[in-house]
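A.B. asks: Sequence and computational prediction follow.
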Amino acid sequence: MPRILIVDDESVFRKGLRKMITSLDGNWEVVGEASDGYDALDKLAELSPEVLLTDIRMPGMDGIQLQQLAGGRFKDLMTVVVSGYDEFAYAQQSMRQGAKDYLMKPVEREELGRVLERLGRELAERKAQPVRNEEPWQVQPLLKRHVAAHLTESLLKGKTKDSDLELLREMGFLFSSPYFICMVIKLDKYSVEKERYLRGDASLFLLYIQQVVQEMMDRQTKGISFVQSDTEVVAVLNTADPQQFLSAPGSLGDMIRRQIRSLSNLTVTIGVSNPAEGLAGIPKAYNEAGIALLYRLIEGGDRLLDYAKMTERPHSGSGPLKWSWELLEKSITGGRAASIGPIVEQLIEELCSMAESPESIHQQICKLLLYYYELSEELDVTESWLGSKDIRKVLFDVCSLSSRQELAEKCRGLLITLTGCIAASRAAKDIDPVTAAQRYISLHYYRPLSLKEVADEVFLSPVYFSNLFKQRTGVTFIEFLTHIRMEEARKKLAFTDEKIHSIAEETGFGNVRHFNRVFKNSSGLSPKEYRDSTRAVQAASMDSKGAET
């Protein structure tokens, strides 16, 4: 009984074909279904069907690429392709690759019956002929790279199966050395003239980089490189001596960086992982290379960034980063969109120069954007600002950036758009002065604040503002300011090891004695007593959780 395998990324279509084949001819057996080309290769090896019935358009590996690979590995396999009306050129290409026939979607019962009948006759004739000697499997170089890149991408995620590794070996990719190193290579967009970058296809820049990387790898070691996304190239190196491939001058990564700059006037930044032992270590190495690349925010572009060196950088010990948003706040709420670009660029340049780690930079940027997200919610302009985007997606995109220029460009665009939304909103014109004052105090509590300064900020006289604030909030201006400062002080005492006099300065108190007195009046404990008591509670909680586990 002839056996057939159905391949399509839509389960409804697979089930429909199975039912149609079964009802058409009892001589055919549908031995299995596959949802993509890679799944199909496994099923072909496992089930040994005589006929492959495959869709043309599928994610990952399309029907033509599947046909090329399957035709090389399974010499007697007959292929029938299924295509839509607008995919006829693909069908023609598939026929040139040796497909026995093609069917148009939606597949008609009579047409499918005709094809199966003809294939059945041909299979019967084959069985009557002498057995042929099989020729060695030959894979087209471009297809070979495509498949190997897909399988290596699975390695990065720790999801590669034994059959995938066997396919890599069959195509000549032998990872026989004990150590693996990952490199993530990013194009420094600012090294490309803006007009040239916009005029060209961004993927072509990355394809060029990938080709240079692969050529240089082939000369020195085993490994594979591929375009991982629209922004980065990934290289996986397999070596017995990992030290020669790390970030030292003259290493492979250094030569790649210099070669690309020499040949094309493009610059790249490369994150390099620690050596990982065995295939199981590749996902960790890939993650390390990505983390190393984030330090481009601090170190700048056109260089190698070694994970071990970046994460062991000495900290300056300067304490929490002080970053003022005052000028930005005035421009956004005042509708001055033209001034936002230079302010954002200067703020991010200062932030990246002062920060100790990429995480601290992203933390500050997320804090800034969340602050303005809350403002947009308050003014009911979030939808006009972000559209259908969720703020979490916006923050995720920001935290994936590793270039100062790209970070500034992203924030500048977001904040200029927000400024326009606020300016166009009636709520912005009628913004509540008490709410605006509370936000201003929350933003500037760390420095001396007077009633007059805050009243001026919301365009009210000090006397009127003082009375209005007490009437609306139930507390005086000083009581509210003190409450904000005490809340911040409690957080710092509980969760940091900063000295008490530093916390006093950072929460707006002129001297530590005044801070101690106000804190005790507010909390009933001195700052030291409060810190000791919260640490004791935290330690007891940890002990309790440990006992439970």
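C.D. replies: Now that the structure is in, tell me what you want to look at.

A.B. asks: CA only for contacts and neighbour counts going forward, please
C.D. replies: Will do.

A.B. asks: roughly how far apart are Lys367 and Asp42?
C.D. replies: 48 Å (CA to CA, to the nearest Å).

A.B. asks: Asp397 too?
C.D. replies: Per CA to CA, Asp397 is found 36 Å from Asp42.

A.B. asks: Please, where are all the strands along the stretch 301-450 of the chain?
C.D. replies: Counting by DSSP state E, counting those that start in this stretch, the stretch 301-450 of the chain has strands at residues 304-306.

A.B. asks: And the helices in it?
C.D. replies: 307-311, 326-333, 340-354, 358-378, 382-386, 391-399, 404-424, 426-429, 433-444 (DSSP state H, counting those that start in this stretch).

A.B. asks: Please convert those helices to TSV, extending it with mean neighbour count.
C.D. replies: As requested, these are exported to TSV (neighbours: other CA atoms under 10 Å):
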stretch	mean neighbour count
helix 307-311	17
helix 326-333	16
helix 340-354	18
helix 358-378	17
helix 382-386	17
helix 391-399	14
helix 404-424	19
helix 426-429	15
helix 433-444	17
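
A.B. asks: this is the other structure I want to compare:
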Amino acid sequence: MGDMVMSSNFRVVLAEDEPRILQFLERKIQCLDSRFEVVGSARNGMDALALVEELHPHALFSDVQMPVMNGLELLAQVKSSCPDVKAVIISGFRDFDYVREAMRYEAVDYLLKPVLDEDLLKLLHKLADELEEAVRLQEREAISKAIENRLDLTISSVLSHPQNYCITLIAIGHLMNNSSQILHSRVFQNIWKKIDFQRILEKSGIALKNWWFCDGWNVNHKYLVCYAEEMAAVESGLPVLLDELKPFSGGYPVNLCMLPDALPLYKLHEGVLALQESVGRALIPGISQILPLKSEETKDSHPAILTSNQSQLLKSLISSGRTDEVKKQLENTLQNWIDCRYPQMVFENGLRQLFRLLASATSITDENELYLVQYHTLAFFSTCRTPEELFPEIWEAALHFLNKQALEKDYGRKTAEDVEQYIRLHYTEDISLETIASIMGFHSVYLNRIFKKEKQITPIQFLINLRIEKAKEFILQHPDWDFTTIGESVGYHDPHYFSRAFKKVSGMSPSEYRSMVHVSLKI
């Protein structure tokens, strides 16, 4: 994209060594077609090349035979340094070799001297049509690059161009993450292909002389760009445009958002960011509408989407194993969010709250697992046509947590029973939590947590209690045994440690317990 982009006139440089012909061409070109302006002239090829490289004209009219550098050599140099310049050869030579050589350097035409008005006018009209199309394509490229923030800010003529642009975002479907865009790109490409934008604009009563539909960052977004003076036509036609687009959206909602102010080319990216921000904050799942542009100061005010009462009720239902009631409550919660018309971002935050609650209520502590469930559901949400389609996904996620909780309960119960059985069989031995964990194939911390959750007591405390209960039985059954023997019989080889453990569990020393038992037996 060169300096010629979006100029109001087509600039021409002339190269002709005969002053009379040079003046004639300058006068005739500007007289026959006012769209052309001669901005420089030279009487040899070298000076002409310098002018072309300095002025970046749209077209170069050059004689063949000139001093210093002839016309064909000039064309070769121009093609290398300024390939966008369209060249026309003017010569009195009818030799086809000149024509062929000129065409090799992509000259657009070849005029013979003396140049007739009719021939020159015909060529100017043809050249203007080609240049207008080229300028339009270059302007589209500049707009697209500006939207994508890839505009070359060093191109002074683009930045100084006085034209301002009106930009409107057309969004089909919901907000989408990168993964969803990749997976559903073909779906939205097919939707866009079916839309005849020229016809849609006409049916919407939006008559625009110059307009462009440009791609956005998202596969389901397009931008309608037009000149500032046509902004009113777009704004008044938005309601009809919305209705005209709906039949082509494949059942997805359609949202439009228009910048209230026109922007110069180099600020289009800022406008796009503002539109994206507004759509991101205001898009309501399943609803087609014209969205207002929200300023940075605008505060979104929504109540807590998942209330404490709803949270407590769900936890209670999950804890009591009332699966059918859990499903009903989830359906009611989702329908309430839909009826409240929460924006998608608020809706998604509510889903994250909901999944974290489900994970907490079912004792799922794996953050990666929670993330994957959230990611899968939110990805589906971004590509569904209506929020009602989301419930089966939410319920599937809830069942994942509930079923895993049931499996973990069974597994935890079985593990705790195995640990208890091992302790009962080996309580007389010198065992520790690490010993039990190693034999069971678990980490000691995990085993301790599982056992305590199922038995409401740690494995070591269970071992101590079991040993003391067995010691009490020996005291009762063997009144002649000393406490050292009894302690060793239940796994304590230090009589002082046994005495302390006994007193801590039963509230009295072994001797006090024996005395109490004997008194009871006598009575």
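C.D. replies: Right, received. Where do you want to start? It should be emphasised that the depicted structure is a prediction, and the values quoted were computed from it without experimental measurement.

A.B. asks: TM between them?
C.D. replies: Between these two chains, after superposing, the TM-score reads 0.41 (TM-score structural alignment, normalised by the length of structure 2); 305 aligned residues with a CA RMSD of 6.1 Å.

A.B. asks: still on that earlier bit, can you list the helices of the stretch 301-450 of structure 1 in CSV and add distance to Gly16 of structure 1?
C.D. replies: Formatted as CSV, the helices of the stretch 301-450 of structure 1 follow (distance: least, CA to CA, whole Å):
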stretch, distance to Gly16 of structure 1
helix 307-311, 52
helix 326-333, 58
helix 340-354, 57
helix 358-378, 48
helix 382-386, 42
helix 391-399, 38
helix 404-424, 47
helix 426-429, 56
helix 433-444, 61
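
A.B. asks: Which one of those helices lies nearest to Ile484 of structure 1?
C.D. replies: Closest approach to Ile484 of structure 1 among the helices of the stretch 301-450 of structure 1 (CA to CA): helix 433-444, 6.7 Å.

A.B. asks: Mind listing residues that contact that closest one?
C.D. replies: In this structure, residues lying in contact with helix 433-444 of structure 1 by CA atoms under 8 Å, 6 or more residues apart in numbering are Leu449, Val454, Ala455, Glu457, Val458, Leu468, Phe469, Arg472, Leu481, Ile484.

A.B. asks: mind putting the residues you listed in a markdown table, distance to Phe180 of structure 1 and secondary structure included?
C.D. replies: Shown next, in a markdown table, are those (distance: CA to CA, whole Å; DSSP: H, G, I helix; E, B strand; the rest coil):
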| residue | distance to Phe180 of structure 1 | secondary structure |
| --- | --- | --- |
| Leu449 | 57 | coil |
| Val454 | 59 | helix |
| Ala455 | 62 | helix |
| Glu457 | 59 | helix |
| Val458 | 60 | coil |
| Leu468 | 67 | helix |
| Phe469 | 64 | helix |
| Arg472 | 64 | helix |
| Leu481 | 56 | helix |
| Ile484 | 51 | helix |
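
A.B. asks: now those residues: which count as buried?
C.D. replies: Neighbour-count burial (16 or more other CA atoms under 10 Å) is assigned, among the contacts of helix 433-444 of structure 1, to Val454, Ala455, Val458, Leu468, Phe469, Leu481, Ile484.

A.B. asks: Out of these, flag the one nearest to Ala428 of structure 1.
C.D. replies: Val458 (12.6 Å).

A.B. asks: Tell me where the stretch 251-400 of structure 2 has helices.
C.D. replies: Going by DSSP H, counting those that start in this stretch, the stretch 251-400 of structure 2 shows helices at 268-282, 308-319, 323-339, 344-361, 367-383, 391-426.

A.B. asks: Redo these as CSV? Include mean neighbour count and distance to Leu169 of structure 2.
C.D. replies: Below are those laid out as CSV (neighbours: other CA atoms under 10 Å; distance: least, CA to CA, whole Å):
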stretch, mean neighbour count, distance to Leu169 of structure 2
helix 268-282, 20, 7
helix 308-319, 15, 37
helix 323-339, 15, 24
helix 344-361, 19, 17
helix 367-383, 17, 18
helix 391-426, 16, 29
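
A.B. asks: For those, give me a markdown table that also has distance to Ala146 of structure 2.
C.D. replies: Shown next, in a markdown table, are the helices of the stretch 251-400 of structure 2 (distance: least, CA to CA, whole Å):
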| stretch | distance to Ala146 of structure 2 |
| --- | --- |
| helix 268-282 | 6 |
| helix 308-319 | 47 |
| helix 323-339 | 37 |
| helix 344-361 | 27 |
| helix 367-383 | 27 |
| helix 391-426 | 39 |
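
A.B. asks: Tell me which of the ones you listed sits nearest to Glu202 of structure 2.
C.D. replies: Comparison of those against Glu202 of structure 2 by CA to CA identifies helix 268-282 as nearest, at 24.3 Å.

A.B. asks: could you give the angle of the closest one to helix 344-361?
C.D. replies: Here helix 268-282 of structure 2 runs at an angle of 50 degrees relative to helix 344-361 (axes from the mean of the first three to the mean of the last three CA atoms, to 10 degrees).

A.B. asks: Give me the helices and strands touching helix 268-282 of structure 2, please.
C.D. replies: Helices and strands touching helix 268-282 of structure 2, by 3 or more CA pairs under 8 Å, 6 or more residues apart in numbering; DSSP states H and E, are helix 117-147, strand 164-172, strand 254-258, strand 289-291, helix 344-361.

A.B. asks: Would you agree Asp214 of structure 2 falls within a helix?
C.D. replies: Let me fix one detail, which is that residue 214 of structure 2 is Cys and not Asp. No. The assignment for Cys214 of structure 2 (DSSP: H, G, I helix; E, B strand; the rest coil) gives strand, which keeps it out of a helix.

A.B. asks: And what about the closest residue to it other than its chain neighbours, helix, strand or coil?
C.D. replies: The shortest distance from Cys214 of structure 2 to any non-neighbouring residue, by CA to CA, 6 or more residues apart in numbering, is to Tyr223 (5.1 Å). Here Tyr223 of structure 2 is strand, with the state taken from three-state DSSP.

A.B. asks: Tyr223 of structure 2 contacts Ile172, correct?
C.D. replies: No. Using CA atoms under 8 Å as the test, Tyr223 of structure 2 is too far from Ile172 to be in contact (11.6 Å).

A.B. asks: These two: who's more crowded?
C.D. replies: A direct count of neighbours by other CA atoms under 10 Å for Tyr223 of structure 2 and Ile172 places Ile172 higher, at 26 against 22.

A.B. asks: Alright, I will stop here.
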